[in-house]
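**Student:** I'll drop the sequence and a predicted model, then ask my questions.
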Amino acid sequence: MKQGFMKGGSCLSNLVESFENVTCAVNNGEPEDVIYLDLQKAFDKVPHQRLLHKINVQMLPGCCVFLAFCFLTHPIVTIGFLALYSVCTELMGLVGMEGLRNHKENSEGKYISPFHDIPLYAVIDKALFNMVVEVPRWTNAKMEIATNIPLNPIKQDMKNGKMRYVANIFPHKGYIWNYGALPQTWEAPCHKDPHTDCAGDNDPIDVCDIGSRVCSCGEVIQVKVLGALALIDEGEMDWKIIAINLEDPEAQLFNDIGDVRKYKPGYLEATVNWFKLYKVPDGKPENQLGFNGEFKDQNFAIEVIKSTHEYWQSLICKKIDGGGISCKNVSIDDSPFCCSQEEVESIVLSAPKYVKSSSIPDDVDMWYFLSK
């Protein structure tokens, strides 16, 4: 809508005339663009929580509620965040096709690494973290950040030449949360966890989002950390962070791990059972859990995250040998692995784009009935 107020007319008359133009265009099937200026002044006339609630119930995609919240409290910081870290997705292939690679771009269309270039901490509050969604809830394809490939695209894991899918443990279908990773973290294999005496699994730390919305592969969401579960996966330390999407309508109810038991009874017990048994259908033994399978609280989980972030900082600055991990990035200026956009574009363009279709195996839909 390109409509200025006419001199001599009241505000009401001008608004009525403007909306008349809009409604006529809509009735004729014509598109209309609306630009709101001086948003904070207008927003401050209405309670912010009411505005956020209205945005939320419209089920807008991405992190609209989070960004609106940021704008209402720190508008200048939020504008800078949008310019630097607004993330969109480019899918190169489909699930079930060999060589699926989901490369990430920023708002300027420049490629970035979801492992290294997306900040760990979300804007404003360091209790809020960015999460890269790898596997949407109720799906089976084992998608993950490829730590050994330049720019670390998200791709489907393979084993013995076959695509990997997680088994369905009755009564569940696939993953029972949105599953992903915290960027700029690293469970270092050179570090033994003081609580379990197990070395890290050489990956970013994993996150389980217990929010109600099913996210998309490659989506970046802001999450509130609630607790942690110490999974020992084939002898390696593999922390599982329990968190909730900040956009979730009930996010304000969850501030620690005890709130999950209160408001989502049975979810934590199902999570323990899932992680213990999910490899059993592949002929492997049950996974072991530290702390007798007890969940640790929010403060403990945040300390674990901080530790993995510190090891990532050493990795990206080449203070620790990362072995086969690719540390190429475009935003860490003091990293010897920081590269130009020309080099990044060359990497993406030279990546193989497979088109050979691989049918999804029938047993992906099978249920496995296992004793707890």
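**Tutor:** Ah, there it is.
**Student:** all contacts plus neighbour counts: C-alpha atoms, from now on.
**Tutor:** Fine.
**Student:** tell me the contacts of Glu247?
**Tutor:** Asn56, Cys63, Val65, Phe66, Gln222 (C-alpha atoms under 8 Å, 6 or more residues apart in numbering).
**Student:** Who wins on neighbours among the residues you listed?
**Tutor:** Gln222 (24 neighbours; other C-alpha atoms under 10 Å).
**Student:** Secondary structure element for Tyr179, which one?
**Tutor:** In this structure, Tyr179 sits in strand 178-181 according to DSSP states H and E.
**Student:** what comes into contact with that strand?
**Tutor:** With C-alpha under 8 Å, 6+ apart, strand 178-181 has contacts from 131-137, 144, 204-211, 214-215.
**Student:** from those residues, which ones fall inside strands?
**Tutor:** Met131, Val132, Val133, Glu134, Val135, Glu144, Asp206, Val207, Cys208, Asp209 (DSSP state E).
**Student:** One more to weigh against that first structure:
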Amino acid sequence: MRFITLTSAAIGVLLLLCSCQPKEKSTFDTPPDPYSLPAMDGDFLNVIVEIPAGTNHKIEFRNDSGFTNDTVAGGDPRVINFLPYPGNYGFVPSTLMDKERGGDGDPLDVLVLSESVPTGALIAVQPIGALLLRDRGEIDTKIIAVPRDSSLRVFTVDNYLDFALKQDAARQIIETWFLNYKGPNKTELLRWEDETYAWREVRKWQKR
């Protein structure tokens, strides 16, 4: 009999992905014009989900076509050739990382660590940190957040210190995922930052 030994990181990936199953009782609104929503909802951050946790299909929102599958050369749907997204991936409305100030020309990206929610869902979240990467020479900031709704959370953390101390394996999984989902050596890790930095990034890129 052969025994297969999984590393702690692999086990963590499996547990994180298995936990990202949608709850039937949860309902979410899809706003008619996601870009027009405010970035903040009181003490929380608004996020429009493009890519649900647990999928490897790249979905993006565009003003002219709504939520559509991103495509590669030739028109085929873009599929991430790696493990599926470890959280719900989307953007902060009313933000724009304009290129004139060193951004990538898109709204601020957010990875929400939670139960899987559908494309187009509007969800209020609490930032717990930020992952800074270099992608094709540009700084690429990913806000890491948890839902305001505690019933959607996959673990109990409220800030970066909690995250690093209580769920460091999950933090390392997220880091490893973003360093590999585009292929080896495509992105470079710069550093992690805390929730204060994450909020500062939101305010920096918020449309005036």
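**Tutor:** Cool, got the structure. Please read these numbers as outputs of a predicted model, since none were measured by experiment.
**Student:** Can you calculate the TM-score here?
**Tutor:** The TM-score (TM-score structural alignment, normalised by the length of structure 2) is 0.80; 184 aligned residues with a C-alpha RMSD of 2.1 Å.
**Student:** what's near enough to touch the aligned residue in structure 2 for Gly218 of structure 1?
**Tutor:** Aligning on TM-score structural alignment places Gly218 of structure 1 opposite Gly120 in structure 2. Counting by C-alpha under 8 Å, 6+ apart, Gly120 of structure 2 makes contact with Asp29, Thr30, Pro31, Ile48, Val49, Glu50, Phe67.
**Student:** Tell me the one of these nearest Gln206 of structure 2?
**Tutor:** Ile48 (15.0 Å; C-alpha to C-alpha).
**Student:** how big's the offset between the longest strand seen in structure 1 and structure 2?
**Tutor:** Criterion DSSP E: the longest strand present in structure 1 is strand 220-233. Compared with structure 2 after fitting, strand 220-233 of structure 1 deviates on average by 0.8 Å (mean C-alpha distance after the TM-score superposition for structure 1).
**Student:** I'd like the distance from that strand to the chain centre, please.
**Tutor:** 11 Å (C-alpha atoms, centre = their mean, to the nearest Å).
**Student:** Can you name every helix or strand that it contacts?
**Tutor:** strand 128-135, strand 236-245, strand 288-289, helix 298-316 (3 or more C-alpha pairs under 8 Å, 6 or more residues apart in numbering; DSSP states H and E).
**Student:** closest one to Asn14 of structure 1 among the ones you listed?
**Tutor:** strand 236-245 (40.9 Å).
**Student:** For the helix or strand just after that closest one, grab the matching residue range in structure 2.
**Tutor:** Following strand 236-245 of structure 1 in sequence order, the next helix or strand is helix 257-263 (DSSP H and E). Using TM-score structural alignment, helix 257-263 of structure 1 lines up with residues 160-166 of structure 2.
**Student:** for that stretch, which positions count as buried?
**Tutor:** Tyr160, Phe163, Ala164 (16 or more other C-alpha atoms under 10 Å).
**Student:** Which one of those residues is nearest to Cys18 of structure 2?
**Tutor:** Closest to Cys18 of structure 2, out of all of the buried residues of stretch 160-166 of structure 2 and judged by C-alpha to C-alpha, is Phe163, at 19.3 Å.
**Student:** For Trp199 of structure 2, see how far away the closest one is.
**Tutor:** 16 Å (C-alpha to C-alpha, to the nearest Å).
**Student:** got the contact list for the closest residue to Lys166 of structure 2 other than its chain neighbours?
**Tutor:** In space, and not counting its chain neighbours, Lys166 of structure 2 is closest to Val157: 7.7 Å by C-alpha to C-alpha, 6 or more residues apart in numbering. Residues in contact with Val157 of structure 2 (C-alpha under 8 Å, 6+ apart) are Ile128, Val146, Phe163, Lys166.
**Student:** Looking at these, point me to the pair that's furthest apart.
**Tutor:** Val146 and Lys166 (14.2 Å).
**Student:** can you count the residues close to whatever residue of structure 1 lines up with Thr95 of structure 2?
**Tutor:** For Thr95 of structure 2, the aligned position in structure 1 is Thr185, judged by TM-score structural alignment. The number of residues packed near Thr185 of structure 1 is 26, by other C-alpha under 10 Å.
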